[in-house]
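Trainee: could you look at this predicted model? Sequence included:
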Amino acid sequence: MLLAAKFIIVVVAILHFYFLWLEMFAWTTKAKKVFRSFPEDLFEPTKTLAANQGLYNGFLAAGLVWSLLIQDSSWQVYVSLFFLGCVAIAGIYGAATASKKIFTVQALPALLGITFLLLHYFL
């Protein structure tokens, strides 16, 4: 279970590094292809807001990577659960307020990681 959890943590971290790049550096170019339902005329005016959002995604990714580098196994699980929990909550909120697709892309992988960590920790 621990290996599966770590794999999921890596996947979630990579996704959030991608979100960072997309929102901070490619908002007015590549993001238009990803966020097709977002009005095209709003990409430029919301560039700063997207960059701020991307920065937060980068912090989540950095926290997940950091969790994998912690030597103490208990603290590694605690920190992983914290950052996966943040991602899951953000994904659930995004699904409830913006797009249902956010649940599948963001919250579901984080919830899987949490499940694997808890199974490892309690079994």
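Mentor: Right, received. Where do you want to start?

Trainee: every contact and neighbour count from this point should use C-alpha atoms.
Mentor: Noted.

Trainee: and the residue nearest to Glu44 when sequence neighbours are not counted, helix, strand or coil?
Mentor: If the residues on either side of it in the chain are set aside, Glu44 comes closest to Thr28, at 6.1 Å by CA to CA, 6 or more residues apart in numbering. Put simply, Thr28 is coil when judged by DSSP: H, G, I helix; E, B strand; the rest coil.

Trainee: what about versus this one:
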Amino acid sequence: MHIAAQVLVALVALIHAYFLVLEMFLWDTARGRKVFGTTPAFSRESAPLAANQGLYNGFMAAGLVWSLIAGDPVAYQAQIFFLGCLIVAGVYGAATVNRKILLVQATPAAAALVLVLLAG
């Protein structure tokens, strides 16, 4: 159970590292506009906001990576904290921006949190 939990935590970290790249570096490109469904004008004007959002996703990924290399009890506590933050952010994003965020962000984090808690 512990290994499965760590693998899922790593996967969530990778997802959020990918969000960092999309939001910080690819936001105002054809790929970024396709992923987020934005127009060229909107992506150009909102690029600084997206980059800031991407940076926060990077911090979440970094926290999860730290939790994978730290020793217990810090690792366990950090995983609970960062996964909990991602779940809250995903639920809020789904309620205010796009329901897909619930599936892409909150669901993987929730699944990882369940495994982390079960592995205890």
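Mentor: All right, it came through fine. None of the values given here were measured: they were computed from a predicted structure.

Trainee: just the helices in structure 1 please.
Mentor: 2-25, 31-34, 47-69, 73-97, 101-102, 108-122 (DSSP state H).

Trainee: right, and these - which one's nearest Glu40 of structure 1?
Mentor: Checking these against Glu40 of structure 1 by CA to CA gives helix 31-34 as the closest, at 7.0 Å.

Trainee: what does Glu44 of structure 1 align to in structure 2?
Mentor: Here Glu44 of structure 1 is matched to Arg44 in structure 2, going by TM-score structural alignment.

Trainee: how close does its match get to Thr29 of structure 2?
Mentor: Look at Arg44 of structure 2 and Thr29 of structure 2: by CA to CA, to the nearest Å, they are 9 Å apart.

Trainee: and for Tyr18 of structure 2?
Mentor: 15 Å.

Trainee: could you do Leu20 of structure 2 as well?
Mentor: For Leu20 of structure 2 relative to Thr29 of structure 2 (CA to CA), the value is 14 Å.

Trainee: who's in contact with the residue nearest to Glu44 of structure 1?
Mentor: Residues near Thr28 of structure 1 by CA atoms under 8 Å, 6 or more residues apart in numbering: Phe43, Glu44, Lys47.

Trainee: tell me, what residue is most central in structure 2?
Mentor: His16 (3.6 Å; CA atoms, centre = their mean).

Trainee: do I have it right that that residue meets Met60?
Mentor: Yes: here His16 of structure 2 reaches Met60: they are 6.9 Å apart, a contact under CA atoms under 8 Å.

Trainee: what residue, apart from its backbone neighbours, is nearest Tyr24 of structure 2 spatially?
Mentor: Just to correct that, residue 24 of structure 2 is Met rather than Tyr. Ala51 is the one closest to Met24 of structure 2 (CA to CA, 6+ apart), at 4.0 Å.
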